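Peer 1: How does the following fold in three dimensions:
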Amino acid sequence: MRKYPERVTASMFRVYHDNEALLLRHNTSIHFGESTEQMGMVIMTNPGSFELKKTAEWTSYKNGTSEGNTFEVNDYADLTMRNIIKLIKLSFEGHSEPSGILRIYNLSNIRQPLGSKAEIYHYRAKQAISNEALTLLEDPITHSQKSFLEECNKSRFVIMGFVDKVFEEKMRRVMEWSEYIKERRVCAVDNKGRYSHPRRWITEPLLMGKAVESLRAVLQV
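Peer 2: As a prediction, this is how the structure comes out:
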């Protein structure tokens, strides 16, 4: 039996810039059980090193050698998502089973493992994509306070965590907007006052503890 059996669904879109395949991940969800209700949401920096190791066609798609530029994901959680799943299970432990859909949003939907290159690749993709498809790269919730608050208000909790010094203007904007839903906001603040990214929570257990404490306070358990 898998330690993290929760299914992950997403849509991928591929564009080319200077003959390099650039991948955009959007419409991403983690599914807890069979419920289709939106349980919560997560806002992070970008999809990072997202991989589909159980999907046979993934490597050729990632390398730009497959046909078709769209790809529908139905796989299991990567490392960052497993950290988020662990947070949710620890927070619900002893009270109820988490049930529903956890929506994943990013300041940019560009897949780029190196945070230092994320903004560069974001703007490369922006040059290659049509204006009509721009929402595949940039979620509306990162550009509109109204869209941000409407989506947050569908969720019982809103988890936030970011890579330091990447998309700083967008990050500050959504953090300011989150003051309006701070009773739903979940974060693990590090010793520099930053909303730590979930990938840090395994190597820094103190931050995982803070995240659990924050989510439990929102859930009132």
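Peer 1: can we go C-alpha only for contacts and neighbour counts from here?
Peer 2: Will do.
Peer 1: List the buried residues for the biggest strand by length in the chain?
Peer 2: In the chain, taking DSSP state E as the definition, the longest strand is strand 20-32. Across strand 20-32, burial judged by 16 or more other C-alpha atoms under 10 Å covers 21, 22, 23, 24, 25, 26, 27, 28, 29, 30, 31, 32.
Peer 1: how about this one, so we can line them up?
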Amino acid sequence: MAKRLFDIVAAATALIVLGPIILLAAVGVRLSSKGPAFYCPHRIGRGGKRFTLFKLRTMHVDHGGNASVVTGATDARVFAFGNMLRKLKLDELPQLWNILKGDMSVVGPRPEDPKIVELHYDELGWETLAVRPGLAGVSSIYNYTHGERMLTGPNPEQIYVRELLPIKLALEVVYLRNASLVYDAKLILRTVAAIGQIVSGRTEFADPPEMPEARTLLAASSVALQRAA
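Peer 2: You can find the predicted model right below:
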């Protein structure tokens, strides 16, 4: 109950304060690329329920035949203004409305595309669906500081599901097993700090403090799968 109350107050306040920035960014999207200002894909939330996520559009409507649900490090679908929005994480701000609606929380596991969930979630992945997905979180920070630059080459989606997704899910399970409002506050501050550091030009980051426990979970999961086979 306390977490939900915090979500409502924080999201409502942020929408009031940041609403003009969202509107200006939406105008920038419309002027930069033909198509709608907002991108509204389906994502999987708590209990495996599908919901509509709100984002500022950062890709051209015409994808040139590229239908990947994963955005590569140098993805040609992303237009210049959209790339700036992604770097500053401004494209994620419309998800404050998802938080008010109850689809999401301020802090939690990042919601995934239905295709990724259906084809690639394992036991750890399904554990992350026990709570509302979040706008910020430990895997979001890791993806921002480490993961995005991993997604190179002709098939970033393959790299994502093979190398990045397992780490992200394990990090989220570590969060879930240690969740508290104090932990949430620390993750919000870590998110803001990471954005500021990347905007200022930093490119190298240490692994998050949750990583040792996450790697232990991954190792245990791998052993369990081998025994089951």
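Peer 1: tm score of chain vs chain?
Peer 2: The TM-score (TM-score structural alignment, normalised by the length of the first structure) is 0.27; 109 aligned residues with a C-alpha RMSD of 6.0 Å.
Peer 1: circling back to that earlier point, can you redo the buried residues of strand 20-32 of the first structure as TSV with distance to residue 214 of the first structure?
Peer 2: Listed next are these as TSV, based on distance: C-alpha to C-alpha, whole Å:
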residue	distance to residue 214 of the first structure
21	39
22	35
23	33
24	30
25	28
26	27
27	26
28	23
29	21
30	20
31	21
32	20
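Peer 1: just curious, which of those is nearest to residue 117 of the first structure?
Peer 2: Minimum distance to residue 117 of the first structure across the buried residues of strand 20-32 of the first structure is 12.4 Å, recorded for residue 22 (C-alpha to C-alpha).
Peer 1: And the closest one, how close does it get to residue 116 of the first structure?
Peer 2: Applying C-alpha to C-alpha, to the nearest Å, the value for residue 22 of the first structure to residue 116 of the first structure is 16 Å.
Peer 1: Then residue 214 of the first structure?
Peer 2: In terms of C-alpha to C-alpha, residue 214 of the first structure sits 29 Å off from residue 116 of the first structure.
Peer 1: quick one, which of the two is more surrounded?
Peer 2: Neighbour tally, residue 214 of the first structure and residue 116, criterion other C-alpha atoms under 10 Å: the higher count belongs to residue 214, 20 against 13.
Peer 1: Identify the residue spatially nearest to that one, adjacent ones excluded.
Peer 2: residue 186 (5.3 Å; C-alpha to C-alpha, 6 or more residues apart in numbering).
Peer 1: wait, that neighbour sits on residue 158?
Peer 2: Yes - at 5.8 Å, residue 186 of the first structure and residue 158 qualify as touching, with contact defined as C-alpha atoms under 8 Å.
Peer 1: For residue 105 of the second structure, give its distance to residue 5 of the second structure.
Peer 2: Residue 105 of the second structure is 10 Å from residue 5 of the second structure, by C-alpha to C-alpha.
Peer 1: Give me the more crowded residue out of those two.
Peer 2: Legend: neighbour count by other C-alpha under 10 Å for residue 105 of the second structure and residue 5, higher for residue 105 (28 against 10).
Peer 1: Identify the residue nearest the more buried one in space, chain neighbours excluded?
Peer 2: That would be residue 134: by C-alpha to C-alpha, 6+ apart, it lies 4.6 Å from residue 105 of the second structure.
Peer 1: Go ahead and confirm that neighbour touches residue 98.
Peer 2: No - using C-alpha under 8 Å, residue 134 of the second structure makes no contact with residue 98, being 9.6 Å away.
Peer 1: Which of residue 186 and residue 158 of the first structure has more residues huddled nearby?
Peer 2: Remark: of residue 186 of the first structure and residue 158, residue 158 carries more neighbours, 27 against 24, as counted by other C-alpha under 10 Å.
Peer 1: Need the three-state assignment for the more buried one.
Peer 2: The three-state assignment at residue 158 of the first structure reads strand, by DSSP: H, G, I helix; E, B strand; the rest coil.
Peer 1: my read: it touches residue 39, true?
Peer 2: No - applying C-alpha under 8 Å as the test, residue 158 of the first structure and residue 39 come out as separate, 9.5 Å apart.
Peer 1: which residues do those two both contact?
Peer 2: Counting by C-alpha atoms under 8 Å, 6 or more residues apart in numbering, residue 158 of the first structure and residue 39 have no contacts in common.
Peer 1: can you give me the strands for the first structure?
Peer 2: 7-17, 20-32, 38-44, 70-76, 100-106, 157-160, 185-186.
Peer 1: Oh, that last question was meant for the second structure, not what I typed.
Peer 2: With DSSP E applied, the second structure shows strands at 38-39, 42-44, 50-52, 55-56, 105-107, 134-136, listed in chain order.
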